[in-house]
Each structure stands twice: as structure tokens, then as C-alpha cells.
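K.L.:
The following comprises the amino acid sequence and a computationally predicted model.
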Amino acid sequence: MSRRALGRGLEALIPQPAAAREGVRMVAIGDLRPNPKQPRKAFSEEGLESLAASIRNHGVLLPLVARPTAHGFEIVAGERRWRAAQRAGLKEVPVLVRQVEEAESLELALVENLQREDLNPIEVARAYEQLQEERGWTQEELAAAVGQSRPAVANLMRLLQLPRQVQQQVRDGALTAGHARALLGLPTAAEQCRLGAEVEERRLSVRQTEERVRRLRRAARGRKRPPQEAGGFAAQRRHLEEQLRRSLGTRVHIEGDAARGRVELHYHSSEELDALLERLLPG
């Protein structure tokens, strides 16, 4: 799919009302499967119940988009409608069946959710990362494909550098993307987690959080750095991550310091996991 088509979003797949509804058919609920690369991982219970009530009264007004597979159909766009239709007791739903390559499914699912503002910042960042890795795009190319500025894309993807605890706070809505970006100004994951918990507990604004970060950094400059930091491990971390990424062919994240920490290896499919294991366990 071209970037022009991706920028147009679902218009590239769903015909306008005046157009003939060729390709739209009723498909049994059980024959549909969610897209495993769906960017959105969390669905609001309240939102699903509200949509289910609407579907009971009015039906599914906008067809889902799905691609045929060996065992039925994989949803490209409309998983939320599919889930709500099940709650509403529907046996089948209208589906626009199109031949869509697997790599394009992620793009279209991302566009649909972005247009509806359904994704939290961490989900968007992970989807951007996955698109970039699968397509081999630069950040400039990725930004053009999703209709965002390069700085906006870069700032969002930086949130993936935060520890899991803070990322979960963003997913849950306890912290905004602005809070999370401010926490990136702290040098260690432990400090980021501590301040993240304080921000949530005290309900600090983004501006207050930024001021707390500045104070913590000033205080840290007045203290002697720990030996492992003085040895330059923090400065080496990104270089080590890049070396491992090139060697293993996947994104690598290192948390901790020179004495203790954790190395995370990322994969997005069983094929990528197999390839990673072959590199780690040769022979």
C-alpha cells in the first residue's frame, strides 16, 4: 500500500455511500478473528457496553473490513464493532472483504484507531515502532506515512524508553504523554518510577512535573555520581543497545546499570522469535 493510500485511511478500503457495495457480505461472528497486530490492546468495558446497546437498537451501520485467510477472515478494521456485536447477541455482521497483504493490515488498523483517537500514547508508539521495523522506514518516512511531523513521531516513540511501570501508568491514563516526556529527563529508571508514582498520587500537572525533574537534576549534579555512572555506563547503554540490535536483528532495551540490570529482546511474530532463537542458540 502506498503512503498516499495510508494517508487517506479507510477511504482506501471502504467505498463512499454512492458507490456500489460490492464485496460487502454478511459473515458469521465465529468466522472472524482479530488482527494479531492490532495496535490497540485495551478496550474500554464501558465503551463496549455503550456500543453494544447502540448495535442492539440500530445494527452495525459501518461494515467491518476483513481479509480472507485459510480459516475464515481476519479483521483489518472494526474489531471494536465485532466485540460489541458479540455482546449484542448478533450472529453475523456486515463485512467488506478485501485482499489486503499482512503488512498492510497493521497500517490500516493503526489509521482507523488514530482517526477515532482510540489508542493510548504507548499503543501508538509501539505501532509506530512495529511499522518502522517491518517496513524498514526512517522516522521521516514513517511520519509521512501516518500524516504526522517527524518531531511528533520521534517524541512519541521516545516513550518506549521508559520503564514498564511508567508505560503502564500511561496506558491506564494515570499519566499523560506530557508527564511521560517530562520523566524522560531523569537519568535512571528508578527515579522515573518514583516520580511517576508521586505524580499520580499527588495529581501533579505537566508543568509541576517538569519543575520536579529540574529540581531533581540540580540536586543530582551536587552529589557525587555512583561509580558505575562515573564509569560511563549510562552513556554506553544506547551504543550497546544499537550493537545488539544490529547483531540480533531486533529491538533491544537495556535497563539498570553496570552492576545489575535487565536486557529485553523484542519480537512481533513467531517467525521473528524463531529467527532470534537461531541467532542466540546456533546449532
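P.N.:
Received, thanks. Residues are numbered from 1 along each chain as shown.
K.L.:
Going by C-alpha atoms from here, please, whenever you check contacts or count neighbours.
P.N.:
Noted.
K.L.:
which stretches of the stretch 101-250 of the chain form helices?
P.N.:
Shown for the stretch 101-250 of the chain, the helices assigned by DSSP state H, counting those that start in this stretch span residues 102-116, 121-135, 139-146, 150-157, 164-172, 177-183, 189-202, 206-221, 227-230, 233-248.
K.L.:
Which helix or strand contains residue 262?
P.N.:
Using DSSP states H and E, residue 262 sits in strand 261-265.
K.L.:
in that strand, what's buried?
P.N.:
residue 265 (16 or more other Cα atoms under 10 Å).
K.L.:
what about versus this one:
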Amino acid sequence: MTGTTTHKRETIRVTAILAHPKNPRRKLGDLSELTASIKAQGVLQDLVVMPGGLKDTYIAIAGHRRQAAAKKAGLTEVPCVIREDLVGDEAAQIQAMLSENLQRSDLNVVEEGDAFQDLLDLGVKPAEISKSTGRTQKLVKERAKIAAAPEHLRSKLIAREATLDEVLTLQSFAKYPLIYEHLAEYIGTHNWAFKVQWAKDDVKRLQKIAKVTAELIAESIRVLPLPKDLAAYRLERSHTLGVNLYWSNEPSRPDDAAGSQDVATTFRHGNPDDLQWCRLLTEQDADDDTPTAQPSKPKPVTDTPPADTDEDAEKAATQLAADLATAAKVRRDHLAKVLHDGGDNDHDIATACLRATIDLALVGVDGDELDYVAELFGIDPADQTADDTERAILDRAQKFNLPQLAILLRLIEQAPAERLLATPYGWTPTGYSRRDQDTWRAEVGNVFGHEWSDVELDMLHRIEIHDGDEE
């Protein structure tokens, strides 16, 4: 035997209803229209409340805006449904509030994400949240990540100065604070896609540096990744030995690198594929012809930038090449997306591509071939220059739809073959253009549906006879 749970319905004083501390909805928004409606018609839908911790008090579960508007309208009491079953079950309370707000589309993505995270913190599984809210498990997990985002990013989301995808992408770099902070500066800008690709590449670089470092350390190699690490170790070693030491660059990995206290390796320009081997030498041992990685005395810091060195120029050139490669990756990803996914403007893109290709194709067409294309448009090229004829063709083509443009492009491309078909040479069974002529004749008959005349059929028959004799 089954039954349905019924809840008490009472009229409760407005002042006895308290806001729930975990209400997903943070702001009530503009209440003017709702207040006017309540003044005119009263509260048409019951609030949902549960008993509060103090006598004769209640906690709002659904209807926070109606309660606030009722106060503004001067009402002292509002109709309520009392949910005693929610007392002591915080997860059930949050789910009830969440369901109410989601049905009304009252929550922004930040409020929704906070509510999902509250439920996850209470041990509610994503599958349970999905079932009770109608949201997919993937969406629940993604939006819950917003709860960990900094407040300024959450504010940008609410103000629609950043998209949900942008914030979620940024959050995926949370384990890398420096990358995260740098990337956050570009959210909502035209440089966002470039910086995301840069961040992905930088994560790969850092992961590879960590891998190479671990492998070298396993061989008892001293790894000093950054220039400051080289400087610190040089000073430490100099102090230990009581002599001034220099870093001297080695052309390759020294044989005694493993276990040596005076040999180290570093990553040139932070590149995990470019190891620079260095050795500490005393002033007496240093070879004047050997370039040093660091002078014995540091240069004083001034407000004037130092002049560019060859190493600075090399570093700048390397960075420029890397940046252009990153930009190319982003650009090509975008082009691939346009190619495969299309979109609302794919028709416009296709039309623009065909027009550009037609424009380029016309550049290689002249003489009789250009006259043939002009003839397709009913243009008489006799009294105008080739440039004027091209412009006239392009002007007429502006009115063409996408299929017409595709056909026009093919006709222009095959103008040389079509020109030859107007002469006996275009029907000869031999010659360097035989293959092109065969292709065009096949298209004219099979694709364009042309019905051959007797003279053309006769020429085709001669070609068949020749090909038969050749076999």
C-alpha cells in the first residue's frame, strides 16, 4: 500500500520566517513588480518553510523573494507549507531550495555552483544531485568547480564579462599558480585563446622539466633549473671552499658529472630540451677563452636597462618563434573548427571562400579563355580591356548563390580545356593535354548533363577507335 506525504499549511507571520543560511540565491534582485502584484492580488503561491531552532520561528526553503516582497507590500502574514521532514537534514534542505530555484531559472551559474559544492561537501553524490535537479553529472561537477574560483572571477561571471567555459578553463590550471595568475589577466580579452594555448604548452614544458630533472637526479646529477639557483649554489660553494668560483660553460656533458659537487646542469631559457652543462672553476683554473655563465662580481642594479647582449637577442628570437608557433596552433584549431563544425555563418564563409578563389582563378585567365568566361555572363569583351572584363564578371557574380559560385569556379578552372574543345585539337587522341580534355569532356557530359551533337559524337567515336587500335 502506498501513500503520499501531506504537509501542514498555515498562515505565518512574515517576521517569524528567517532566511536559510545556505540559500543558493544570494541576491533577491528587483522586487518592484512582485511587490506591486502582491499588493494587488496577495501571495498567490505558498512559501515553503521548515520549523526553526527557536519557538514559533521558521526557516524559508522556497519563497525568499515572495517573503521580501510581502514585507514591502505591507503584509504581516503569508501562506506557507511547513516541511517538518527537512529538519536536521541539511542536504535535503539544500536540494529542496536548489530544485525550487532551478525550476524558476532564478539562479546564476555561481549560485548554482556553490549549491552543488555544498551538497558535495555534505557527501551527496553527483548522481544523486543529477537525479534531484535534472542536471547532468558532468554539469554538476563542472559548475561545482566555480565555488573554488576567486571572487573577482565569480563577479565577472555574474556580470557576463567572462563565460563559464573561460572560468572552467582557467580553473583547470589552478595547480600552477604562476600560470593561473598570468592567464587570469586575459580572461574576456581577444588574446584569451592564445594565452590558453600558451598555458597548455607551458604546463607541458614544466612537466617535461620535472621529468628530466628526476631522471638526472637519479643519476646523481646536480640540477639547477634557474639562473638564481646557479648564483646561489656558486656563492654557497665559494663560501665552503673559501675561494671565489666561476661558472664555466661546458660544450657537452662532462664525464665526471655524476656525483660531482662542481658540475651542474641548467635549462637554457627554461627549455627542457636544451641542457647547458656548467663547471665551477677557481680564478687560477679558469681559462680566459672559456665563456663564463656568471661573472665573479654581480653588476650593480640601476634604473637604466642594460644594453641587449647576444644572449638577450637569442632569447628574444626564441620567444618570438615560440609565440608565433602558439598563435599558429590557435589559428589552425579555429580553422579546423570552422571546417568541421560549421555554424550559423558557414554559408557566408563558404561564399566568401568561393568568391576569393574565383577572383584568383580569373587572374590566370586571359585571351580566348577570358572571352569564353565573359560569354557565360553575356558580356561582350570586344570594346573593353581585360581588367574591365574581369571586373564586369566579378560584379555579375556578386549576385550568385553558393551553388552558382561553385559551378562558376569549375567553369573558370576548365576554361583552357573548353577553349580547346572549340578546335579540332581539343579532340585529338594524342598530345600532352589529352588527360585534361578527357576529364573535361567527362564532366560536360556526366556532371553538367550536356547532350553531344553529331559532330561531337563523331569526334568521340574517333577517339574510341584510336584507343582501340592502341590496345
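P.N.:
Cool, got the structure. Please read all numbers here as calculations on a predicted model, not as lab measurements.
K.L.:
winner for burial among the helices of the stretch 101-250 of structure 1?
P.N.:
Greatest average neighbour count among the helices of the stretch 101-250 of structure 1 goes to helix 177-183 (a mean of 21), per mean count of other Cα atoms under 10 Å.
K.L.:
so where is it in structure 2?
P.N.:
Mapping helix 177-183 of structure 1 onto structure 2 (TM-score structural alignment) gives residues 164-170.
K.L.:
Just give me the match in structure 2 for residue 157 of structure 1.
P.N.:
Structural alignment (TM-score structural alignment) places residue 157 of structure 1 against residue 144 in structure 2.
K.L.:
Not counting sequence-adjacent ones, nearest residue to that match?
P.N.:
residue 113 (4.3 Å; Cα to Cα, 6 or more residues apart in numbering).
K.L.:
Quick check: the match of helix 177-183 of structure 1 compared with structure 1, mean distance?
P.N.:
In the superposition against structure 1, stretch 164-170 of structure 2 averages 1.7 Å from its aligned positions (mean Cα distance after the TM-score superposition for structure 1).
K.L.:
Sketch out the strands for the stretch 201-350 of structure 2, chain order is fine.
P.N.:
Here the stretch 201-350 of structure 2 has its strands, by DSSP state E, counting those that start in this stretch, at 245-250, 263-267, 275-282, 292-294.
K.L.:
Rebuild those as TSV, extending it with mean neighbour count.
P.N.:
As requested, these are exported to TSV (neighbours: other Cα atoms under 10 Å):
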stretch	mean neighbour count
strand 245-250	22
strand 263-267	23
strand 275-282	20
strand 292-294	18
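K.L.:
Would you mind putting those strands into a markdown table with distance to residue 236 of structure 2 alongside?
P.N.:
Formatted as a markdown table, the strands of the stretch 201-350 of structure 2 follow (distance: least, Cα to Cα, whole Å):
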| stretch | distance to residue 236 of structure 2 |
| --- | --- |
| strand 245-250 | 10 |
| strand 263-267 | 14 |
| strand 275-282 | 12 |
| strand 292-294 | 14 |
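K.L.:
Tell me which of these sits nearest to residue 356 of structure 2.
P.N.:
In terms of Cα to Cα, the element of the strands of the stretch 201-350 of structure 2 nearest to residue 356 of structure 2 is strand 263-267, at 46.7 Å.
K.L.:
returning to that earlier point: what do we get in structure 1 for the residue nearest to residue 144 of structure 2?
P.N.:
Residue 113 of structure 2 maps onto residue 125 in structure 1, by TM-score structural alignment.
K.L.:
just residue 40 of structure 2 next, same as before
P.N.:
Per TM-score structural alignment, residue 40 of structure 2 is aligned with residue 57.
K.L.:
Figure out the helix or strand that that match lives in.
P.N.:
Judged by DSSP H and E, residue 57 of structure 1 forms part of helix 45-58.
K.L.:
name the helices or strands packed onto that helix?
P.N.:
Counting contacts by 3 or more Cα pairs under 8 Å, 6 or more residues apart in numbering; DSSP states H and E, helix 45-58 of structure 1 is packed against helix 79-87.
K.L.:
equivalent range in structure 1 for the top helix by length along structure 2?
P.N.:
Using DSSP state H, we find that the single longest helix of structure 2 is helix 310-341. With TM-score structural alignment applied, helix 310-341 of structure 2 matches no range in structure 1.
K.L.:
re the thing from before, kindly state the distance between the middle of the helix holding residue 57 of structure 1 and the middle of its chain.
P.N.:
25 Å (Cα atoms, centre = their mean, to the nearest Å).
K.L.:
Equivalent analysis for stretch 412-422 of structure 2, please.
P.N.:
46 Å.
K.L.:
counterpart of that stretch in structure 1, which residues?
P.N.:
By TM-score structural alignment, stretch 412-422 of structure 2 lines up with nothing in structure 1.
K.L.:
Need the counterpart of residue 87 of structure 1 in structure 2.
P.N.:
Using TM-score structural alignment, residue 87 of structure 1 lines up with residue 72 in structure 2.
K.L.:
residues touching that match, list them.
P.N.:
Applying Cα atoms under 8 Å, 6 or more residues apart in numbering to residue 72 of structure 2 gives the contacts residue 35.
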